[in-house]
Every structure is written in C-alpha cells, then in structure tokens.
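Novice: Next one to model:
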Amino acid sequence: MYNHQCRGRPHHDVTLMFKIMYLQAKYNLSDEQVIKDIKDRASFMWFLDYPEKIPSTSSLRNFRDRMGDTGIIDNIWFQHQKQLSLKGYNISEELLIDASFLDAGQGSYSAPRGDEAKTRRSRDGTSTIKNNEHHFGYKIHQVICLKFNLIRTFKITTASLHDSQITFNFNKNHIMYGDKGYIGASFDCYPAHMLRKSNDTIININRKRRNWRISRKRALVERPFATFQEHGQDYTKLTTIERNEAKMLIATLLFNTKQLLTLQKMKNKTPTKTIKDTYENLFDPTENLPKLIKIRESITNMKNRRKYRIKLNKNKHYSLFIKNRKQKKTKKTLKPQKFTKKRFNKKLGYSFNS
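Specialist: Sure, this is the predicted structure:
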C-alpha cells in the first residue's frame, strides 16, 4: 500500500488503521467520532494495543482510498477465506445468493455524477424503484454457504444494476439458490433459482412446491443483512464504489467473526441426549442385563408404593372414596309461578294473570 522509497512523513501502522475501521463498523461511528472515542474509552485503547500516536480523520480517509486503489481488498478477502479453510470451514456444495441496498444521501437530483462531480453526497450512486419504494445509492451482492452460514464472496454495485447481471465464479459441483430476480443470470455452477409466472412458464402446484422448498433454504441468507442493519451498515455516507467496498469488507468480516463464535459454541456444547439415545443400548439382553433388572425392580417398587399410598388415603379420607348411601335423592318439584300483573281482555271478556 505504501512506497517506502519516497520521502515524507512515515505512515501509520496498517494493523492499527484496520482495527480502527473494525471499531467503526461494529459501533457505527464516523471518522471524527472514532478518534474522539479512542481518546476517551479505555476499552478502545486496549483493543488498539495503546498506540503512541492516534491518526487523524484525513489519514483514515486516505487509508480507505488506498485500499480501493491498490486492490488490496481482494488480497485480504483471499487470506480470510484461506484461514477459514484451514480451520475446517470449507465451502459447501449448496450456496445462497441475495442482494440488499446501501442507501445513500441523494442530495440534489439534477447534480452531475461521476468522477468530475463536485458533491459531498454520492458520485457513483444511482436511483431505482423496488416494491413502490425509491432507493438511491449502492447494492451489495453476497454469496453464503448453507452448511456454515459464512459469507464467501461479495460485490458492490450501483443500485440500478439488476440482480441477473451479476456473475460469480464457482465450480460446476456447486448449487446456487436464488430468488426470482436471478432468472436469466449466467452462473458457472447449477442455478436453482425460484420461478415466476411468465409467457413461457406457468406456475403449477409442483413448481409452487419447488419455490417453497427453495425459499425455506434461502431463509438463512437474510441473517447477514440483519446484522448489517443492527450495526448501522445498511446506510452509507461514502461517495464511491471503492470506498464502499472497503467499508463493506469490514462489515462482512464482522459478521463472519460473529458466526465463527456461534459455531465454536455449538462445538463445545455437550449434545442433548434424547430418549432414543439413552435407552438405545438397554434393550440388548446379552450386554446390559443388570441394567434391565435394576430398571424393572425400580418400576415394581414404584407401583407397590403407589398402592400403599392409595390405601392410606382411603383410610384417612373414607368419605371421599365411598359415597354415603344414606343420602337419598330428592325429587325435583316444580315451583309455582308467581304472577305479578293482571290484564283485562275486552274481546274475551275476562282478566288473566301475566
């Protein structure tokens, strides 16, 4: 990233800058706020190994630009995937793909875009409409493995680019599950996307069931987007695609570290024994005959105790168990009706009670 032969001030430590960007992604802090919190919080200083010099906001922006210009983002991502494979988390055959918006401040709509644009808002951002909602900014496309639920690849594009225009290079052995937006996408692996109604295809019962099965598998792909929203990474103030790639690199690493912690907890947990597992080996009379005898003896003892308890209760509370035969049932008699009013009928010529 840096040329050490040139003259000038020495650059800051690369690991220090990378850790500061990680704190930004975790706590959703701006460049100015991170440097203020580093000076105030002891936990941040401990995480950064108590640096002698704290970088400024301009050095953070320049570091983010250098990551995009030098192409070191791909190298970092390759090393991260290599570390995952060394730990045993290899890419599974079944993959999930989905996209989400990174909304940005639009500013004035008539302002020019591109590299020549003099705007503080977004230079590369574009606008689109989805489900009658207006979105402006960028879009993140990511692929997740179904077995470990870890992010394997990601791309940052503008918001107006359709999902079917994205391609990812995977082997033919892999299966890619996608929603209806990926119809027509060209993948090297087998595309198992959901179907929608068109002139060529009619959605019958079998295809509806197929879409339902794919949607159940695809439910896990929404988890990273939920964590991005939790940490405030679904909104961006950066103006170019390269800067947003550097930002979302840290966000994806943050999600993968969280998922690795959950996978380690699942490994360390003792598996809960079911009834089938506990009594699986008890039904073999040749090996576990004394265990069976103990179980039968305990069951008979429990039955005998229950019978004895019932007898004691009968003697104590005799009236609850045996009905008193001396009590005779009384016949129900009709109660006489009470007439409150008298009325005279002119046609009949007599009065009656009502």
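Novice: Please count neighbours and contacts with C-alpha atoms only from this point.
Specialist: Fine.
Novice: mind listing the helices for the stretch 101-250 of the chain?
Specialist: 205-218, 223-230, 241-268 (DSSP state H, counting those that start in this stretch).
Novice: Could you dump those into TSV with mean neighbour count added?
Specialist: Formatted as TSV, these follow (neighbours: other C-alpha atoms under 10 Å):
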stretch	mean neighbour count
helix 205-218	14
helix 223-230	16
helix 241-268	17
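Novice: now those in JSON lines, with distance to Glu297?
Specialist: Output for the helices of the stretch 101-250 of the chain, formatted as JSON lines (distance: least, C-alpha to C-alpha, whole Å):
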{"stretch": "helix 205-218", "distance to Glu297": "48"}
{"stretch": "helix 223-230", "distance to Glu297": "52"}
{"stretch": "helix 241-268", "distance to Glu297": "37"}
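Novice: Relative to Thr128, which of the ones you listed is closest?
Specialist: For these, the distance to Thr128 is smallest for helix 241-268, at 16.6 Å, taking C-alpha to C-alpha.
Novice: so what does the closest one touch, helix or strand wise?
Specialist: helix 14-27, helix 57-70, helix 72-86, strand 151-158, helix 223-230 (3 or more C-alpha pairs under 8 Å, 6 or more residues apart in numbering; DSSP states H and E).
Novice: Need these in CSV (columns: distance to Cys189).
Specialist: As requested, those are exported to CSV (distance: least, C-alpha to C-alpha, whole Å):
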stretch, distance to Cys189
helix 14-27, 32
helix 57-70, 29
helix 72-86, 19
strand 151-158, 14
helix 223-230, 23
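Novice: any idea how far Asp188 is from Ser164?
Specialist: Asp188 sits 14 Å away from Ser164, taking C-alpha to C-alpha, to the nearest Å as the criterion.
Novice: Over to Thr15?
Specialist: 37 Å.
Novice: Also Met248?
Specialist: Distance from Met248 to Ser164, by C-alpha to C-alpha: 21 Å.
Novice: now Gly105
Specialist: Note on Gly105: its distance to Ser164, by C-alpha to C-alpha, is 26 Å.
Novice: Which one's more surrounded, these two?
Specialist: Gly105 (17 against 14; other C-alpha atoms under 10 Å).
Novice: Not counting its neighbours along the chain, what's nearest the more buried one?
Specialist: Closest residue in space to Gly105, ignoring its immediate chain neighbours: Arg121 at 5.7 Å, by C-alpha to C-alpha, 6 or more residues apart in numbering.
Novice: Now show me the structure for the sequence below, then we'll compare the two:
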Amino acid sequence: MAGMPGFFDVDERLKRLSELGDQLEAYAQAVDFEAFRSELEKALAYATGAKGGRPPYDPVLMLKILVIQAANGLSDERAEFLISDRLSFMRFLGLGLSDRVPDARTIWLFRERLTKAGAIEPLFARFETMLREAGYIAMAGQIVDSSLVAAPRQRNTKEEKDEIKAGRIPQAWTERPARLRQKDRDARWTVKFTKARPQADGTMPPVDIAVPAFGYQNHIAIDREHGLIRRWLVTDAAAYEGARLREGLLDPTNTSKAVWADSAYRSAANEDFLEKHGFVSKIHRKKPKGRPMPEATRRANNAKSKVRSRVEHVFAQQKARMGLFVRTIGIARAKTKIGIANLAYNIRRLVWLNRTAVA
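Specialist: Purely as a prediction, here's the structure:
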C-alpha cells in the first residue's frame, strides 16, 4: 500500500546515508569504542544490580552520546531529541527504532559521574594509546596555544565579584542555595585584544580593539606532523597562558624537541624551562618596547608563523563546526566538557588522517 513503510525501508535509508558520507559511521570505523570500556567501568563503579532496579545504560553507548554532543555542539535536551530523530545517530549508538533512548537527565548524570571520578584524563590517555598503536606517534615537534571557551555570563554586583575573587561565597548566595547552584565561581572575565583595522583615510586607530570575554581557556599542544591534540589543560579565562607551558602541557615523547608558540609564551622562565628539559624554542620574539621590530626578527617570526598557524585550525574546528561552548557550572565540569571536545576533535582528525593515507 502506498505510504506504508516497507520491510527494507530503514536498511535502504541507512545505505543511502552511507553513500552520502555518514560522519558518525566513519567514526565507528576509525575508533574501537570498546577500548574505553575498562576506564569507564573503573570510573563509574556501577552497582552489581543485586538490589534490583533498572540497569544503567551501557557506558560505551553513553560515551558515544557525549562524542555526538561535542561534535555537533548539542545540549543534553537537543541530543535526546536528535538521537530519537536521526537514523545516523541511532546506527552509531547501536540503537533500534524500538529501543529506549537516554533522556537529557540521564546524559547529564553520566557526564556528572565522569566529572566526579576525574575520568576524562584516563579516557583521553587511552585514545592516545590507540593513536600510537595505529602508527600516529607524536612527530616533528609540537605547537602550543590556547583559546577562550565562552560560558554563560554572570550578572554579579561589584561586591559579589570582590567576594568571589577573594575566594569567598557572597552571603546573599549562601542564604539562597538555588541561586548559588547557578553561579559559576570559577570562570573569569578577561579582555581579548584584536588588532585595529585601518580607517577610511588610511590611518591606524591609536588603540587596538578590546573584546571582553567570560569563561575558560583550552590550552593545547598538538604535534606538528599529524595535528592531533597530545596534551591539554583547562583554566579560567584570566589565567596567563604563558605559564601553562611549565605545567605539563608539553609532550616529552615527541620525536622532535622543537616547540612553537606565539609571543605570549616568550619569557625568561619559559626559555630556561625549555632548555633545562631538552626542548628547542621556536617561540616568537616580542617587539622591542618603543622601537620598531628588527627586520631579522620579523622574518624569523614570519617563518615560525607558517608552522604555528596550524594550531589555529584546531580552534576553528572546535568553535565553528563543533560549536564549543560551556553550558555547565564550575571548572571541574568545564574540564570534562572541553576534554570531551578535544577527544571528539582527535576522532574527527583521525578519520581525516586515515582517509588521506588511503588516498
């Protein structure tokens, strides 16, 4: 009968999705998600079920949902809807049309348990092992940079801001627990400067453009050869990025000791640290204060920029395609969200590397 679904209609639709290039199908082919099971079970420590009750969803399935969220910039509610709506999402998760779909609350609780267990680092480390086993070892040096990740802006009074900076909770918040739960006391304001553009008459404005931002920073180190994130850290937006170089951000296993970074990372402390640990500094030099940039320094910085600019592609992917935005409260949850986003980026990058290797 016309309009009635046929027995093979779903299979035909999935086949067509594959022909069109289902990104999630490529993820499933490139990554053995079962390899994450041991870390997930260790972190979640689910009960045996001896006391009864509905069993929890499979942790690997739930991790895949977080990857879907990160890759598409989805909220928990939107993820629940699209998993129920899209055949490509169902296939990636191994769900049928009649299977139960985790609701938004279940997704939130799963991510919360990962956060409390500090599980994102072991999961990321497990994927790093998978990359190395596949032949994608860190090579040709590393590039370091950071990017602001926006969070919902807080509307606080000056007195409340002063209390937060002093490490205290404003009295009015302690009296209203519901309000306190909605206040992010870890995120910070910062100002990002953008070079001013020439005016219509060709003259340059006397000052650069200052753009205020609120949230966190994603500090990453990628390897030059493959463009994969090898190390990462999360701080509030106001933290000085240059100091993160000395806080475990560099990968000592890279086959080259060269380190590229912009001038924000140029300091005597960083140069001493790099030399002490056997790294070779390729960090941009700063313009002398009150004097023009020497021509030799300008040419050297331009040469370094051709390598260093590759890290900007990572942030462009995360912000434009993945819509990275922190919707959670507190740096611990932000770390999980950003860590999953870094993992999702690496999965996307791995798919591309595999495809180009075959080509």
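Novice: returning to what we had before: so which of the helices and strands packed on helix 241-268 of the first structure comes closest to Thr252 of the first structure?
Specialist: Across these, closest to Thr252 of the first structure is strand 151-158 (C-alpha to C-alpha), at 6.9 Å.
Novice: which residues touch Pro56 of the second structure?
Specialist: Tyr46 (C-alpha atoms under 8 Å, 6 or more residues apart in numbering).
Novice: Now check the first structure for the residue matching it.
Specialist: Under the alignment (TM-score structural alignment), Pro56 of the second structure pairs with His11 in the first structure.
Novice: between the helices of the stretch 101-250 of the first structure, which gets nearest to Lys26 of the first structure?
Specialist: helix 241-268 (7.2 Å).
Novice: corresponding residues in the second structure for the closest one?
Specialist: On the second structure, the counterpart of helix 241-268 of the first structure by TM-score structural alignment is residues 331-358.
Novice: Average offset of the matching stretch relative to the first structure?
Specialist: For stretch 331-358 of the second structure, the mean deviation from the first structure after alignment is 2.0 Å (mean C-alpha distance after the TM-score superposition for the first structure).
Novice: Check the offset of that stretch from the chain's centre.
Specialist: Distance, stretch centre to chain centre, for stretch 331-358 of the second structure: 7 Å (C-alpha atoms, centre = their mean, to the nearest Å).
Novice: Check stretch 64-73 of the second structure too.
Specialist: Relative to the chain's own centre, stretch 64-73 of the second structure is displaced by 11 Å; criterion: C-alpha atoms, centre = their mean.
Novice: Likewise for stretch 127-138 of the first structure?
Specialist: 23 Å.
Novice: For that stretch, give me every contacting residue.
Specialist: 101-106, 122, 124-126, 156-160, 241.
Novice: how about that stretch: buried residues?
Specialist: Residues of stretch 127-138 of the first structure classed as buried by neighbour count (16 or more other C-alpha atoms under 10 Å): Ser127, Thr128, His135, Phe136, Gly137, Tyr138.
Novice: Show me what the second one lines up with in the second structure.
Specialist: Taking TM-score structural alignment for the superposition, Thr128 of the first structure sits opposite Thr190 in the second structure.
Novice: isn't there a helix covering the match of Pro56 of the second structure?
Specialist: No - with DSSP: H, G, I helix; E, B strand; the rest coil as the criterion, His11 of the first structure is located in coil rather than a helix.
Novice: Against Tyr22 of the first structure, how distant is it?
Specialist: For His11 of the first structure, the distance to Tyr22 of the first structure (C-alpha to C-alpha) stands at 19 Å.
Novice: from what I can see Arg348 of the second structure touches Tyr27, true?
Specialist: Yes - applying C-alpha atoms under 8 Å, one finds Arg348 of the second structure in contact with Tyr27, separated by 7.2 Å.
Novice: what's the distance between the residue nearest the centre of the first structure and Leu96 of the first structure?
Specialist: Relative to the mean C-alpha position of the first structure, the nearest C-alpha, by C-alpha atoms, centre = their mean, is the one of Arg223, at 2.5 Å. Between Arg223 of the first structure and Leu96 of the first structure the computed distance is 12 Å (C-alpha to C-alpha).
Novice: go on, His80 of the first structure?
Specialist: For His80 of the first structure relative to Leu96 of the first structure (C-alpha to C-alpha), the value is 19 Å.
Novice: Of these two, give the one with the bigger neighbour count.
Specialist: Leu96 (26 against 14).
Novice: Which position in the second structure pairs with that one?
Specialist: In the second structure, Leu96 of the first structure lands on Ile143 (TM-score structural alignment).
Novice: That match and Ala221 touch, don't they?
Specialist: Yes - assessed by C-alpha under 8 Å, Ile143 of the second structure is found in contact with Ala221 at 5.4 Å.
Novice: what does Phe92 of the second structure align to in the first structure?
Specialist: Match for Phe92 of the second structure (TM-score structural alignment): Phe47.
Novice: which residues sit in contact with that match?
Specialist: For Phe47 of the first structure, counting by C-alpha under 8 Å, 6+ apart, the contacting residues are Lys19.
Novice: Tell me the residue in the first structure aligned with Arg298 of the second structure.
Specialist: In the first structure, Arg298 of the second structure lands on Lys208 (TM-score structural alignment).
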